[in-house]
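Take a look and give me a structure for this.
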Amino acid sequence: MGLQQNTDHIQTTHIGSLPRPHDLLDLLKAKYSGRPYEPSELDTVLTRSVADCVRRQVASGIEIVTDGEFSKPGFFTYIRERFDGFESRPDQKLALFQKEVAAFPEYYAEYFKDAMMGGAILPIAPVVCIGPLKYKGEDKLTTDIANVKAAARAAGVPDHRVFLPATAPSGVGFNEYYKTEEEYFHALAAELNKEYRAIVDAGLLVQVDDPFLPDIFVEPGLDDGQKKRRAEMYVEATNAALSGIPAERVRFHTCYGINEGPRIHESSLAEVIGYVFKVNAGSFSFEAANPRHEHEYHLFEQVKLPEGKVLCPGVITHASNIVEHPELIAERLIRFANLVGRENVMAGADCGFSSQALYRTEVHSTVVWEKFKAMRKGADIATQRLWREG
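Below you'll find the model as predicted:
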């Protein structure tokens, strides 16, 4: 059996980000808004918060755990702090679900004001590559690894059941320095390899987060050939970043968005899955609890899962405060297991629950843990039916 495959039960995990505790949030807000704070206090609170986060994951039934991404307050902040060669551009326009926003302008005007971005300390500031890329995140990564390993040991979790998320090369800012997009992505991949390798060398799993791959297929102005070439470029760069790392130590995650909304302008899993399976990873996670995509399990009636690989479909969603019933979670898992094999299905979430730490989360922090408990119960029901009764 592969490292990530099931042996006698359905394993449970999630995608990474979790709501930060208030004392950690207060210190992060002070740091990133330029107010006075004590760095040693932030370090102490971060270590304590990660320990509590891992303990709560285990208590809620999560088997493959992480640090909640507590040291990374947001995607663009993480990039700026760990790479030379980028600068922030607060006025740079993001192509985030532009068709969706155009189709529902009134909804999204209220949403951006009151929901995800309501009460934000900092505006979302995209990054632009303006010089040679160089990884400089060694110290921060060393801290992340030390914190999560200590927390996992205290909770009785072995290192190989701990993962740390890291960004994929795709979507990391805009390029104004390298001559071509291919050159840019491969330069970024070479530097990301340093982070990926350090995580794996520490005995952990690395999770590569690529929410931008599906966006290619709904991007305005691209014909089919351009979409195909860009998707291939993303995969090539990701595999270059994974050079020298065994696939069984890699988790690959993709999704469609982090928000609650109509979500009608999203690509289908059928458009994306062929590229996903080209990534040198041992498991693949994607949205499957989102009601815009739940039906797509039927795709695996025609698409064959590569040998030894694991699907990690979302069986709880990050965009609704409704706690999924364990019977429904079990049903979702059994559907996939009947198509790809019970050893090849892991229970997961659609996406992270707090991808932007300094913004209000979609799902209340108290509800997240109830969703995890429901996922554990649903996985147990599925296990009973797939192993015991089968």
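
make it CA atoms for all contacts and neighbour counts henceforth
Noted.

Quick check: buried residues in stretch 285-295?
For stretch 285-295, burial by neighbour count (16 or more other CA atoms under 10 Å) applies to 285-290, 293.

Next, check those against the strands and list the overlap.
Judged by DSSP state E, the subset of these located in strands is 285-286.

want to put them side by side, so please do this one too:
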Amino acid sequence: MTIHSEVIGSLLRPAYLLEARRQVETGQISAATFKALEDRAVDEAIGLQEVAGIEVITDGEMRRASFFGHLVDALEGFDPSGGRRLPMKDEEGGQFFAPTPVVVEKLKWRRSMCAEEWVYLRARRKGPLKVTLVSAQPYYDPQKSREAYPSYDAYLADVVEIARREVQELRRLGCSYIQLDAPQYASLLDPDIRAALRQRGIDPDKSLDLQIACDNAIIDAQPGVTFGLHICRGNNQSKFYASGDYEPIARVFRQTRFQRFLLEYDDPRSGGFEPLQHVPQDRFVVLGLVSTKRPQLETAAQLRERIEQAARFFPLEQLALSPQCGFASTMEGNSLSPQDQQRKLKLVAQVARQVWG
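Model prediction:
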């Protein structure tokens, strides 16, 4: 897939959609009315990307309350907010603790996680399209999940089976590009988090090997689909979770079967481009150089210079450009305006055309 500009997935939710979600949850509007407003928001998200000139289009994740919303909505067995609370922070010292899901019962398939998103998107726009699918690997807790699954391995066996079923359904419906969002890898690149894991008796490198094996099992023998892996360091209301370069998890590049790696590179917290030397030369690396956390607009010259720096470690023709993460991994969105978002998307497309034609 020779594509040089794309978004990561989510876009800012319009105010009317946020209000409609509140109203449907309190019974003030019907599910049918809410669905029509979701459709309107998706149409607008598609139009925004088309006008900007982005090559690969998503639905903006408008139908999700968060990037993992499709997981907890479609599968039985999760407590949507009963998991570990992640400390989300910023460079100014601000912090809050974000709730995460946790499995508390055996997972059961209620409906497809992404079929509705894909079918609607496919009907609205021709050309390169993408569906984002969250990894369920992080949502096991040894205490809270043990009654449902006596071991993490038992949980992962069901995760792989369900994820493969989802991919097969998307393939049947004509989807040819699936991005897996894998927040669990972020904890394995941060030196402080790695040390904390060891204190809890968890070997970060063994965890990495297990997660790689799980992801490979999900995408193995699924012909006709390009699989992308998105690895960022947390993204919730302009705050992050982890810091550090990709070197501690470089085995992900060498050992997984993903064809595209969508990586966060928008600030010094992300480290240098040296780990790109570990990426096989038949893959693509999508450089997340444009921040979705800050309203300040990067310049085309800055982005071109950064791309040139990355090309010292990986072939230029196998590189691409994107924002560093979604603009709204949760429905609250990051601290920038729709106008800021539009300018950043246009810049991504503009620089991609300048660099790659």
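
List the TM-score for the superposed pair.
Scored by TM-score structural alignment, normalised by the length of structure 2, the superposition of the two chains gives a TM-score of 0.88; 347 aligned residues with a CA RMSD of 2.7 Å.

If we only consider the buried residues of stretch 285-295 of structure 1, which is nearest to residue 40 of structure 1?
residue 285 (36.0 Å; CA to CA).

What lines up with the closest one in structure 2?
In structure 2, the residue matched to residue 285 of structure 1 (TM-score structural alignment) is residue 262.

in terms of contact, does that match touch residue 227 like I think?
No: if you go by CA atoms under 8 Å, residue 262 of structure 2 and residue 227 don't touch, sitting 10.5 Å apart.

Which stretches in the stretch 101-250 of structure 2 count as helices?
Secondary structure of the stretch 101-250 of structure 2, counting by DSSP state H, counting those that start in this stretch: helices at 115-124, 152-172, 191-199, 204-219.

got the buried residues for the third one?
Of the residues in helix 191-199 of structure 2, those with enough neighbours to count as buried (16+ other CA under 10 Å) are 193-194, 197.

The longest one now?
Along helix 152-172 of structure 2, these residues count as buried under the neighbour rule (16+ other CA under 10 Å): 152, 155-156, 159-160, 162-164, 166-171.

nearest spatial neighbour of the aligned partner of residue 161 of structure 2 in structure 1, skipping sequence neighbours?
Matched across to structure 1, residue 161 of structure 2 falls on residue 190, judged by TM-score structural alignment. Closest residue to residue 190 of structure 1 apart from its sequence neighbours, by CA to CA, 6 or more residues apart in numbering: residue 241 at 5.7 Å.

Can you tell me the residue that sits opposite that neighbour in structure 2?
In structure 2, residue 241 of structure 1 lands on residue 218 (TM-score structural alignment).

What distance do you get for that match to residue 178 of structure 2?
12 Å (CA to CA, to the nearest Å).

What of residue 302 of structure 2?
30 Å.

The two: which has the busier surroundings?
residue 178 (20 against 10; other CA atoms under 10 Å).

quick one, what contacts the residue nearest the centre of structure 2?
Most central in structure 2 under CA atoms, centre = their mean is residue 181, positioned 3.5 Å from the mean C-alpha point. Taking CA atoms under 8 Å, 6 or more residues apart in numbering, we find residue 181 of structure 2 in contact with 132-135, 229-231.

go again using 10 Å as the cut-off
8-9, 67-68, 132-136, 228-232, 262 (CA atoms under 10 Å, 6 or more residues apart in numbering).

list the contacts for residue 235 of structure 2?
67, 88-89, 183, 241-242, 292-293, 324-330, 333-334.

same thing with residue 228 of structure 1?
216-217, 222, 271, 275.

circling back to that earlier point, wait, isn't the match of residue 285 of structure 1 in contact with residue 287?
Yes: using CA atoms under 10 Å, residue 262 of structure 2 is in contact with residue 287, at 6.4 Å.

who touches both of these two?
Joint contacts of residue 262 of structure 2 and residue 287 (CA under 10 Å, 6+ apart) are 320-324.
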